[in-house]
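In: Okay, here's the prediction I keep looking at, along with the sequence it came from:
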Amino acid sequence: MQPPSHNVSGSAPVLATNRRVPVEGVSFSITCTLDAAVTSTVRFYKGDTSIQGACLSSGTCGTSVSGYNVSLDSTSRILTLDITSPDSTRDSGTWRCNDGTTVSNMITLSQFAAVLDWSSVTFSPQLTSLPSSVTPQNTISVTVTTPCAAPAAVITWRYQQSVSGAPPSSTSSSQGSCPSGQVQTTNTLSLPGNTASLYNRQVSLTVSVEHDSFDLPTYTKSVTSNTIQFPVPVTTVTLTNISSVHETIGLATGQTLTLICVTSASFPTSTVTWVTLPSGTPPTVSRETTSGVLVKTTSSVTFTVSKTDQGRSIHCQAENINGQTSPQSNRATLEVWYPPDKPTTTNPGTLCEGKSTSLTCSSSPYPGNPPSTYYWTKDNAAVHTGSSYTFSPWKTDNGADIRCAAGNNYTDRAGSSRRQSDARLLSVYYMGVPTITPAATQTRKEGQSLSLTCSADGNPDNAVISWTFNDSPIPGSSVMKVDLNRSDDGEYVCIGRVNTGSVCPGGSLQGRSTVRVIVNWNPDRSGVSASSLGIGLGLGLGICIIVIIVMGAGLRRRHLLSTHDRGKPAAQIQDRDIREQPTGNTQNSGIQDLNQYARFEECASQPYSQLKIYENNKGRVPHEPEYKGPKERSQTTYETVALHTYESTDRNVKDPTYVNASTTG
């Protein structure tokens, strides 16, 4: 019979099952929950007409189907149809219940599950035997296989320790050798150790197998692995020798330095790398386990510093996971104190006397630290301090030994010395002052010979010597000989000259030296004009200059006479050692003829001479008191000469200084 199709007041019965699908061989129940107490017969239907069981209002229940059992719980108003062993052929269909007035919801039993034996589920490897840690280079792999079952099992993975996300896995199902309608399910987990989301974590893995044959309410059975330590990247590395960025470590060359770098705890163990370390410096590595698999790494290096390490910036970096940013330590800058290399000086070349030049001194490639000071010496005497030495060379610098020494705090400490450059021997082109021999002012008599020798010291040593006399060039070489006459009186200059090419401006250098030559001579008879003036006075030992000025026309001849010449004819006086000299042309045209006779009484050898002037007295010298000769005087140097002017008269010349001279009109 069909279940009633009309509805009455009240809620319809609710049909439910105790499992989501029937499982072969496992008890299965269908329940019908009534809204009110049973007042009429309540029936279970499969399909539209088939009554599978019922309960009367009296509480009596029954079924005609073998393997079914119907019961009523009056208190809860629940009718239950128990299927002892579900059978897909028998039990498939659409199920309802009817309380006599209303019809429940429908449940269709179309899928029936075969029992999945949990004990037959395999894990390879067993989750409890997974490694306690995984490195970035490794992968955790697990394969879960279920036995034949229907429907296919659902296998899933999840992280424990509140880690979000799901481990990567893949599932496949195949019938293989399973009975018809059943399959075997396989799931493979492949979890790389370099999964960044798992860094710094300890994680357990849980695999769950879900199947309809498993127990309510989850239909799931699970297995959880041991805890696995995933990689812990190294986060810091510390250079323990310093505490700040770019800190300086100072020490002297030859000293030993030990640097130490320590990493943060990490897994896997970090590798420490030293950057800009001197070559050939192997590190020493030690490790300390801090917790579980976490390890601190300590790396130290020891080396002897040298001047090549000056300014070297050293740091270390650590790494334990490829692709991760490697932390770096602060940088230590080495301040190495060392002596300068042997200094060198610039080649001065050939220098020109008086022309400024500069030399430089440097120590290369290692100038010393602290910076060096340069000390210059010339012939072992200190002359300058500084890297550059500017000076004007002179003759005395030719062949000088010039050097520089480099020094700093390192070289100037006890037990050390400054490095010194090789010597530079200066070559200076110069022209010294020529030397004239004899050098003092020379006084000679007319007719004497004079030899002047000039020597010149110059570089190059091929000095050319030339002479000038009173500023006019004269022939001569290093030795000049002269037979003196009065025209040779004056200044003689010796000039020394050397050719310097492009070394000196103008291509040459020259030096000058002067000597004064004084030529003394005896006076001559000479004609003079009426307007001429002249008297020579005796100067110095043995020098006597006499100038006779005769003025006026028609003057008689006058004679210089000594006492023993009185009364003698003029002709005899002329025959004596008195030189005659013709009278030259004068400015006074009235004077036609003038003869003079003079005699010098040994004036060349006397400190004093007396000059007397007489008029011509018909060839005879008038009588005169005996002339006793000059008195001896003390040696006197005369710096001035008194000149007396003679006025021209018609006939006579008056000598105011010689009062004893007689004149005849």
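Out: Looks like it arrived, so ask away.
In: Could you use CA atoms for every contact and neighbour count after this?
Out: Fine.
In: so what's residue 386 up against?
Out: Taking Cα atoms under 8 Å, 6 or more residues apart in numbering as the contact definition, residue 386 lies against 373-376.
In: Now, the residues you listed that are in strands?
Out: Among the contacts of residue 386, DSSP state E puts 373-376 in strands.
In: out of the contacts of residue 386, which one sits closest to residue 476?
Out: Checking the contacts of residue 386 against residue 476 with Cα to Cα, the nearest one is residue 376 at 44.9 Å.
In: Surely the closest one and residue 391 touch.
Out: No - in this structure, residue 376 is not within contact of residue 391 by Cα atoms under 8 Å, at 11.6 Å.
In: Compare those two and say which one has the larger neighbour count.
Out: residue 376 (25 against 14; other Cα atoms under 10 Å).
In: Relative to residue 370, how far out is that one?
Out: Counting by Cα to Cα, to the nearest Å, the gap from residue 376 to residue 370 is 19 Å.
In: What separation is there between the residue lying closest to residue 33 once chain neighbours are set aside and residue 42?
Out: Closest residue in space to residue 33, ignoring its immediate chain neighbours: residue 78 at 4.5 Å, by Cα to Cα, 6 or more residues apart in numbering. Distance from residue 78 to residue 42, counting by Cα to Cα: 10 Å.
In: Those two: which is more packed in?
Out: Neighbour totals were compared for residue 78 and residue 42, and residue 42 leads with 26 against 20 (other Cα under 10 Å).
In: what's the burial count for the spatially closest residue to residue 146 that is not a sequence neighbour?
Out: The spatial neighbour of residue 146 that comes closest, neighbours along the chain excluded (Cα to Cα, 6+ apart), is residue 121 at 4.5 Å. Here the number of neighbours of residue 121 (other Cα under 10 Å) works out to 15.
In: The one 10 residues further on too?
Out: Residue 131: 13 surrounding residues under other Cα under 10 Å.
In: Tell me the spacing between it and residue 225.
Out: Applying Cα to Cα, the value for residue 131 to residue 225 is 10 Å.
In: what about versus this one:
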Amino acid sequence: MDGETSSSLRVSVEGNNSYSCAVTGYEDYRSPPVYGPKLPSVSVSPSAEIVEGNSVTLTCSSDANPAANYTWYKENEDNPLSEGPQLVFSSIQSSDSGQYFCTAENMLGRRTSRSISIDVKYGPKLTSVSVSPSAEIVEGSSVTLTCSSDANPAANYTWYKENVYNPLSEGPQLVFSSIQSSDSGQYTCRARNSLGPNTSKPISIKVKYAPKLPSTSVSPSGEIEEGSSVTLTCHSNAYPAANYTWYKKNGNPELQPLSENTPLVFRSIQSSDSGEYYCTAENELGRRTSRSISIDVKYGPKITSVSVSPSGEIMEGSSVTLNCSSDANPAANYTWYKENEDSPKASGQIFTITDVRPEHSGNYYCEAQNSRGRQNSTLHLIV
């Protein structure tokens, strides 16, 4: 404004006008002008990448006379952050990312700066794993593990399984198109960006599956002797754990179980216990039957007996046959003796005397013998 003569001036400030005064007659010697703030500029220090935890300073400056007062704001927040030309973050956090601007104000006006974007970089944190579907996992179904992490820049993901040295795969998802019981275990994912890694807590995957083919064992594993203690054990991999039932084959389609959920124990096994045994393993997802296991109980000769043929009177000059039999396992060997004679008369199950004479009369006995013992049976022969 030019040409106003007065020791004071009252005006309504408009635009970017500036004002100065001079003594009348000395118009060439004007006072320094006064004016409202020019458009404020904002600078950031340091000007390089901003990493979480570092110290960061925003500076606002504006040409104004008298000097401007400064106020800092963050976009989408109503209240001012601070007064003064500088906004200082002594340890900047990821939550401080956003758009900032300042205002410069004096008695002649107020101006607002353009916004400046603050993008705080930080390593991965809050890394976690989720499972889909979240219900129980059944063998053969499709299962997806998803890894997520808060990171700037975005993280890359690597999957690991407990006790497996090499990584399983890369990427935010680990997909099992048909999950198997062998996939059960603890899984973790590692999130990594240029500022570092972060590993999730382990997540446990338990795959439910029907029993596998049961295996059977016998204790003791050697030869089984009558009267000894024998235990049959059944085992099958299954989840949930299988229930076990023992059966003995006997040709009956409606077999009665011998033992359930425990080993099959013979405290004193008998020859009648010899035979074929099998077990079943069952849980909510299925039932499997083991292969048969053969139990062969060994025992010494018993029920040894001698018969004679012909069974009636034995006449001189005729032929007579003595037959010895015994229940034994393994099968017995037979030896024939005549009372009061040291040497055996014959070996084998059958002893035949041809052309019988009176001196053949007397007591005969056979001895049945195997690796488990021996037993005798006597016959009185009268010619």
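Out: Structure's in. What do you need? Just so it is clear, the structure is predicted and the values come from calculations on it, not from any experiment.
In: Need the TM-score between these chains.
Out: Comparison of the two superposed chains (TM-score structural alignment, normalised by the length of the second structure) gives a TM-score of 0.55, and 335 aligned residues with a Cα RMSD of 6.3 Å.
In: quick revisit: for residue 141 of the first structure, state which of the ones in strands among the contacts of residue 386 of the first structure is nearest.
Out: Using Cα to Cα, residue 373 comes nearest to residue 141 of the first structure of these, at 71.8 Å.
In: residue range for the lengthiest helix in the first structure in the second structure?
Out: The helix that spans the most residues within the first structure, counting by DSSP state H, is helix 570-575. Counting by TM-score structural alignment, helix 570-575 of the first structure falls onto no part of the second structure.
In: shouldn't residue 508 of the first structure be in contact with residue 464?
Out: No - with contact defined as Cα under 8 Å, residue 508 of the first structure does not reach residue 464; the gap is 10.8 Å.
In: so what sits against both of these two?
Out: Contact criterion Cα under 8 Å, 6+ apart; residues shared by residue 508 of the first structure and residue 464: 497-498.
In: What segments of the stretch 101-250 of the first structure are strands?
Out: Taking DSSP state E, counting those that start in this stretch as the criterion, the stretch 101-250 of the first structure carries its strands at 107-109, 122-124, 139-145, 154-159, 169-174, 184-192, 202-203, 205-210, 220-224, 228-229, 237-239, 247-252.
In: nearest to residue 320 of the first structure, of those?
Out: Closest approach to residue 320 of the first structure among the strands of the stretch 101-250 of the first structure is made by strand 237-239 (11.8 Å; Cα to Cα).
In: give the contact list for residue 134 of the first structure.
Out: Residue 134 of the first structure makes contacts with 140, 193, 228-231, as judged by Cα under 8 Å, 6+ apart.
In: With residue 250 of the second structure instead?
Out: Contacts of residue 250 of the second structure by Cα under 8 Å, 6+ apart: none found.
In: 10 Å instead, please
Out: By Cα atoms under 10 Å, 6 or more residues apart in numbering, residue 250 of the second structure lies in contact with 275-277.
In: Measure how buried the nearest residue to residue 337 of the second structure once chain neighbours are set aside is and give me the count.
Out: In this structure, residue 337 of the second structure finds its nearest non-sequential neighbour in residue 344, 4.8 Å apart by Cα to Cα, 6+ apart. For residue 344 of the second structure, the count of nearby residues is 12 (other Cα under 10 Å).
In: can I assume residue 344 of the second structure sits in a helix?
Out: No - counting by DSSP: H, G, I helix; E, B strand; the rest coil, residue 344 of the second structure is not part of a helix but coil.
In: measure it to residue 43 of the second structure for me?
Out: Residue 344 of the second structure sits at a distance of 123 Å from residue 43 of the second structure (criterion: Cα to Cα).
In: residue in the second structure matching residue 498 of the first structure?
Out: Using TM-score structural alignment, the partner of residue 498 of the first structure in the second structure is residue 370.
In: Is the residue nearest to residue 368 of the second structure when sequence neighbours are not counted within a helix or a strand, and which one?
Out: Spatial nearest neighbour of residue 368 of the second structure, excluding adjacent residues (Cα to Cα, 6+ apart): residue 334 at 4.7 Å. Element membership of residue 334 of the second structure [criterion: DSSP states H and E] is strand 333-338.
In: thinking again about what came up before, so which of the contacts of residue 250 of the second structure would you say is closest to residue 185 of the second structure?
Out: Nearest to residue 185 of the second structure among those: residue 277, at 34.7 Å, using Cα to Cα.
In: For the lengthiest strand in the first structure, which helices and strands make contact with it?
Out: Ranked by number of residues, the top strand in the first structure under DSSP E is strand 508-520. With contacts taken as 3 or more Cα pairs under 10 Å, 6 or more residues apart in numbering; DSSP states H and E, strand 508-520 of the first structure sits against strand 427-431, strand 435-437, strand 442-445, strand 449-455, strand 458-459, strand 464-469, strand 490-499.
In: Average offset of the fourth one relative to the second structure?
Out: Its matched residues in the second structure lie on average 5.3 Å from strand 449-455 of the first structure after superposition (mean Cα distance after the TM-score superposition for the first structure).
In: cool, and the third one?
Out: In this overlay with the second structure, the average offset of strand 442-445 of the first structure from its partner residues is 6.7 Å by mean Cα distance after the TM-score superposition for the first structure.
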